[in-house]
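attaching a predicted model along with its sequence, questions to come.
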Amino acid sequence: MTTTTNAPAPPNPYLVLGAAIALPASGHVILGVPVRGLQFIFFMVILAWITAKIAPPDASFVGRHAGGFLIYALSILDAYKMARVRIAQWVHSARHGGDTAASSAQPDI
């Protein structure tokens, strides 16, 4: 017996990417994992502060806060990857009618 669930489509990965670029953690909020976004913001601030303290005084703004920018870039990639994975899972489940048991069963040899 096959049961199909009509799950709503997850957010567009490009929307999530644009939001994550525009505002830190907003991509994670759109995906429904705001705590993960807050964790990224926390580490962004901490590493930006640390690099600001150890960077030479003649370094540029980006150089003084390089740790925060690194975490910011990683948060953008993380949000986009999560969105892409959710879309792929949604397409796969829609294509196979939501029946995961039939797709994982091995044929008898």
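Nice, I can see it. Nothing here was measured: the structure is a model prediction, and the numbers come from that model.

C-alpha from now on. contacts and neighbour counts both.
OK.

can you tell me how far the residue nearest in space to the middle of the chain is from His92?
Residue closest to the mean C-alpha point of the chain, counted by Cα atoms, centre = their mean, is Ala79 at 1.7 Å. For Ala79, the distance to His92 equals 20 Å [Cα to Cα, to the nearest Å].

adding another structure so you can compare the two:
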Amino acid sequence: MSPQLILLSAILLPGSGQVWNGQPFRGLIFVFFILLFGALTLVTAAPETSLVGKLSGGLFIWALSIPEAYRTARLRQALRLQTAPRP
């Protein structure tokens, strides 16, 4: 799968980029921490905090997972191209 499609997948659904990269456990770990930190900031945020502020912990982890999935996909693609038989 192309790195661009994996990037799009990671943007739309947290953890799916890692799953497409063949790392389902890593994707599950990202989803777990997105939910954990999202819930933690939701509970600890002040009542007048905006929804984005209340979910900022989960959004931060999600934002970290996106470039990680893309970078891994690009590395995997480069390795495939290097090991591909040449005519």
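Alright, I've got the coordinates. Just so it is clear, the structure is predicted and the values come from calculations on it, not from any experiment.

superposing both, give me the TM-score.
The TM-score (TM-score structural alignment, normalised by the length of the second structure) is 0.90; 86 aligned residues with a Cα RMSD of 1.3 Å.

and the residue nearest to the centre of the first structure, what pairs with it in the second structure?
Aligning on TM-score structural alignment places Ala79 of the first structure opposite Ala69 in the second structure.

could you do Val16 of the first structure as well?
Per TM-score structural alignment, the equivalent position to Val16 of the first structure in the second structure is Ile6.

which ones are touching that match?
Going by Cα atoms under 8 Å, 6 or more residues apart in numbering, Ile6 of the second structure touches Ser16, Gly17, Trp20, Asn21, Ala69, Tyr70, Ala73.

go again with 7 Å.
Contact analysis of Ile6 of the second structure by Cα atoms under 7 Å, 6 or more residues apart in numbering lists Gly17, Trp20, Ala69, Tyr70.

what helix or strand is it on?
Secondary structure assigned from DSSP states H and E places Ile6 of the second structure in helix 3-12.

for that helix, give me the average deviation versus the first structure.
Following superposition, helix 3-12 of the second structure is found to deviate from the first structure by 0.5 Å on average (mean Cα distance after the TM-score superposition for the first structure).

after that helix, next one along is what?
Next along from helix 3-12 of the second structure, by DSSP H and E: helix 16-20.

which part of the first structure lines up with that following helix?
Helix 16-20 of the second structure corresponds to residues 26-30 in the first structure, going by TM-score structural alignment.

rewinding a little: tell me what angle whichever strand or helix holds the match of Ala79 of the first structure forms with helix 3-12.
Assigning secondary structure by DSSP H and E places Ala69 of the second structure in helix 56-83. Taking axes from the mean of the first three to the mean of the last three Cα atoms, to 10 degrees, one finds helix 56-83 of the second structure and helix 3-12 inclined to each other by 170 degrees.
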